[in-house]
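Asks: My questions are about this predicted structure, shown below with the sequence.
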Amino acid sequence: MSRPVVAITRRLFPDSDQPLQSRAEVRLNPADTPLVPARMVEYAAGCQALVATAGCQVPAEVIEGLPGLKLIANVGVGYNNIDVAAANRAGVMVTNTPDVLTEATADMAWALLLGAARRTGESERWLRDGKWNVWGMGLWLGADVHGATLGIIGMGRIGRAIARRASGFGMQVLYHNRRELPAEESQGARWVGKEELLRSADHVVLVVPYSPATHHIVGAPELALMKPTAVLVNIGRGGLVDDRALAQALQEGRIAAAGLDVFEGEPKVAPELLAAPNALLTPHIGSATSSARRAMADLAIANVVDWLDGKRPRTLVNPEVLTGA
């Protein structure tokens, strides 16, 4: 009896596939680049499980082009790269990798917040360009973080980890969520409406999942509510922010700075943002620590092993496929 085929679309770690070797035929993509849909269908033909990173798009045409597919194991907490509705129609399970990247991503939110508020990107480029020849009282003045008001939009695992760190800076924390959290889960933060948060916060961090409902939840109208001294950080997903509206607000001084790890249409970045000196930009590295990325890969593979063992995958995001609901 032939063994099930597991296709891994991007390079993980050298031994990531070891738990699969004795029980499945493992197909590894030798090129560490995302596959376009037509190429992915060709590469994964005949597979029953697909391991995809967050940078790999798995649209309906891929799912429909792989009739034997049973499981898509995403290496990432977000899974907007997968057409889950198409997976549901085809009876395909989808898994993600929550929890294991929470602390690393929260740390990165703070790196962006501190860097943008204190203008480290701008001043470092200025120094490297050989422009530093004198010290002055008004040189590279930034915004205080300690004692300021932090606004968090999206108070899930990562949002709560960000709020927990804010206590060390003596900050007041506001948050906006679809629902108000029980007091014991809120990390001392106070729930407010989105408009009140945008008006009141000195620094705003976005950490919500991307969906059609959250597309451009910060656009020109929302940016107009923010303080001209405010800093905006997006550590969630590209598409939460209207990047071009943000670039215009930065250029016109309607907000002070932004720290962005994710972008609409990444890896392409809006030229207007690239030209904004007060935007601190990083290439989607929120989870990029050795331990976090390793744990993500291991959890994705563990979901495949669960399926091979006839068990419910441990981080299944569409349990309705099991019930036919």
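Replies: Okay, I see it.

Asks: contacts and neighbour counts: CA atoms only from here.
Replies: Noted.

Asks: the strands in the protein, which residues?
Replies: Taking DSSP state E as the test, the strands found in the chain are 5-8, 25-28, 49-53, 71-75, 93-95, 149-153, 172-176, 190-191, 203-206, 231-234, 257-260, 279-281.

Asks: can you redo these as JSON lines with mean neighbour count?
Replies: Formatted as JSON lines, the strands of the chain follow (neighbours: other Cα atoms under 10 Å):
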{"stretch": "strand 5-8", "mean neighbour count": "24"}
{"stretch": "strand 25-28", "mean neighbour count": "17"}
{"stretch": "strand 49-53", "mean neighbour count": "26"}
{"stretch": "strand 71-75", "mean neighbour count": "26"}
{"stretch": "strand 93-95", "mean neighbour count": "26"}
{"stretch": "strand 149-153", "mean neighbour count": "26"}
{"stretch": "strand 172-176", "mean neighbour count": "24"}
{"stretch": "strand 190-191", "mean neighbour count": "19"}
{"stretch": "strand 203-206", "mean neighbour count": "26"}
{"stretch": "strand 231-234", "mean neighbour count": "27"}
{"stretch": "strand 257-260", "mean neighbour count": "28"}
{"stretch": "strand 279-281", "mean neighbour count": "23"}
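
Asks: Included below, for side-by-side comparison, is a second structure:
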Amino acid sequence: MPTKRLSVVVTRRLPEAVETRMKELFNVELNEEDVPMDREALADAMRRADVLVPTITDRIDAGLLGQAGERLKLIANYGSGVDHIDVATARQRGVLVSNTPGVLTEDTADMAMALILAVTRRIPEGLAVMQSGDWPGWSPTAMLGGRIAGRRLGILGMGRIGQAVARRAAAFGMQVHYHNRRRLRTEIEDALEATYWESLDQMVARMDVLSINCPHTPSTFHLMNARRLKLMKPSAVIVNTSRGEVIDENALTRMLRAGEVAGAGLDVYENGADLNPRLRELPNVVLLPHMGSATREGRIEMGEKVLINIKTFDDGHRPPDLVVPAMI
């Protein structure tokens, strides 16, 4: 007698190969229109699903989990960050949470380096001139940027992605520094030729480029607040491919407008798509629409991890990428 298949609700469109495999394994509801679910739709999905597959755009807090009913047993998040999910409340209600760590490391590190180059070498400004048709021709003093070789890069958060950024930066001739909750083992530090700073304030004040690579947690919210941003050198550049909430966006905008920070490259924003409109007006800022993980390969690998987590759970085992509150 065939066993009953799990009921799975997916909140956004996923790569076709992932959706097809899900359909083969489970009873799946897909979001064909790819419109973000509102709170009511999410609550309804959680009541009728054994497994919910959300993304970063779905905020699943304690109030929403309270409406989930008894059927929901697993939230298999499509993404590595889980700051949009109240993991502790989920566990209290007997709902497991899994994520997709590791698969986006190289893609996000590539984007961090791309933003460093884009800001320091003024690539978007050059692109705008060429697209406008107003380029007067080459000049010895036109579009002068800065050389990144020899500059000090400070990495805030030296996990998988931070270390991948460090390897790339070293290849470009940058001097790597970092601040982390825990100091890396000596052999890793030596391999990366990275200098550890116990004091974030002291590191920030000395860096030419600062790369944000730490997760968003209560302790990292506005870690780069107005006071700490003011420690940066006026010639320094800040890049964020992690979570927008780590930086006080309004304070950063004010400092960029005042010339107190030389430039910024941002792929994430404090309030999601509702970013500070004044940021768009600044020529020394490169803004991207959360593209750090946007490779075909990465998004398919994320889906494969979701599939493995759900299938392992369905087979009665612990999902390999189970998230527990102590990890956050």
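Replies: Cool, the structure landed. Everything numeric here is computed off the predicted structure, so don't read it as measured data.

Asks: List the TM-score for the superposed pair.
Replies: TM-score of the superposed chains, computed with TM-score structural alignment, normalised by the length of structure 1, equals 0.94; 320 aligned residues with a Cα RMSD of 1.6 Å.

Asks: follow-up on the earlier one: nearest to residue 295 of structure 1 among the strands of structure 1 would be which one?
Replies: strand 71-75 (9.6 Å; Cα to Cα).

Asks: still on that earlier bit, would a markdown table of the strands of structure 1 with distance to residue 126 of structure 1 be doable?
Replies: A markdown table is the format used below for the strands of structure 1 (distance: least, Cα to Cα, whole Å):
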| stretch | distance to residue 126 of structure 1 |
| --- | --- |
| strand 5-8 | 43 |
| strand 25-28 | 44 |
| strand 49-53 | 36 |
| strand 71-75 | 37 |
| strand 93-95 | 44 |
| strand 149-153 | 28 |
| strand 172-176 | 33 |
| strand 190-191 | 39 |
| strand 203-206 | 24 |
| strand 231-234 | 20 |
| strand 257-260 | 16 |
| strand 279-281 | 14 |
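
Asks: Which one of these lies nearest to residue 133 of structure 1?
Replies: Closest among the strands of structure 1, using Cα to Cα: strand 279-281, at 23.8 Å.

Asks: where's that closest one relative to the chain centroid, distance-wise?
Replies: Relative to its chain's centre, strand 279-281 of structure 1 lies at 16 Å (Cα atoms, centre = their mean, to the nearest Å).

Asks: Tell me the mean distance between it and structure 2 once they are aligned.
Replies: In the superposition with structure 2, the average deviation recorded for strand 279-281 of structure 1 is 0.4 Å (mean Cα distance after the TM-score superposition for structure 1).

Asks: so where is that strand in structure 2?
Replies: Under TM-score structural alignment, the match for strand 279-281 of structure 1 in structure 2 covers residues 285-287.

Asks: Contacts for that stretch, please.
Replies: Outside stretch 285-287 of structure 2, the residues that touch it by Cα atoms under 8 Å, 6 or more residues apart in numbering are 115, 118, 119, 124, 263, 264, 265, 266, 267, 279, 280.

Asks: and the fifth one, what pairs with it in structure 1?
Replies: Read that as residue 263 of structure 2. Counting by TM-score structural alignment, the partner of residue 263 of structure 2 is residue 257.

Asks: swap in residue 113 of structure 2?
Replies: So residue 113 of structure 2 corresponds to residue 110, using TM-score structural alignment.

Asks: From residue 154 of structure 1, how far off is that match?
Replies: Distance of residue 110 of structure 1 to residue 154 of structure 1, computed by Cα to Cα, to the nearest Å: 15 Å.

Asks: What of residue 277 of structure 1?
Replies: Taking Cα to Cα, one finds residue 277 of structure 1 at 27 Å from residue 154 of structure 1.

Asks: what do you get for residue 181 of structure 1?
Replies: 11 Å.

Asks: now residue 93 of structure 1
Replies: Distance from residue 93 of structure 1 to residue 154 of structure 1, by Cα to Cα: 26 Å.

Asks: Also residue 310 of structure 1?
Replies: 35 Å.

Asks: swap in residue 109 of structure 1?
Replies: Distance of residue 109 of structure 1 to residue 154 of structure 1, given as Cα to Cα: 13 Å.

Asks: Comparing those two, which residue is more hemmed in?
Replies: When residue 109 of structure 1 and residue 154 are compared for neighbours, residue 109 comes out ahead with 27 against 20, by other Cα atoms under 10 Å.

Asks: didn't the more buried one look like it was pressed against residue 232?
Replies: No. Using Cα atoms under 8 Å, residue 109 of structure 1 makes no contact with residue 232, being 10.5 Å away.

Asks: hey, what's in contact with both of these two?
Replies: residue 205.

Asks: picking that back up, unless I'm mixing things up, the match of residue 263 of structure 2 is touching residue 116, no?
Replies: Yes. Counting by Cα under 8 Å, residue 116 is a contact partner of residue 257 of structure 1 at 5.8 Å.

Asks: between those two, what contacts are shared?
Replies: 231, 278, 279, 280.

Asks: Can you find the partner of the first one in structure 2?
Replies: Spelled out, it's residue 231 of structure 1. Checking TM-score structural alignment: residue 231 of structure 1 goes with residue 237.

Asks: likewise residue 145 of structure 1?
Replies: Counting by TM-score structural alignment, the partner of residue 145 of structure 1 is residue 148.

Asks: ok, now which ones touch its match?
Replies: Neighbour list for residue 148 of structure 2: 117, 120, 172, 173, 174 [criterion: Cα under 8 Å, 6+ apart].

Asks: could you measure the match of residue 231 of structure 1 against residue 285 of structure 2, distance?
Replies: Applying Cα to Cα to residue 237 of structure 2 and residue 285 of structure 2 gives a distance of 10 Å.

Asks: count of neighbours near residue 178 of structure 1?
Replies: 10.

Asks: Just tell me what it corresponds to in structure 2.
Replies: The equivalent of residue 178 of structure 1 in structure 2 is residue 181 (alignment by TM-score structural alignment).

Asks: Find the residue closest to that match in space, skipping its chain neighbours.
Replies: residue 157 (7.6 Å; Cα to Cα, 6 or more residues apart in numbering).
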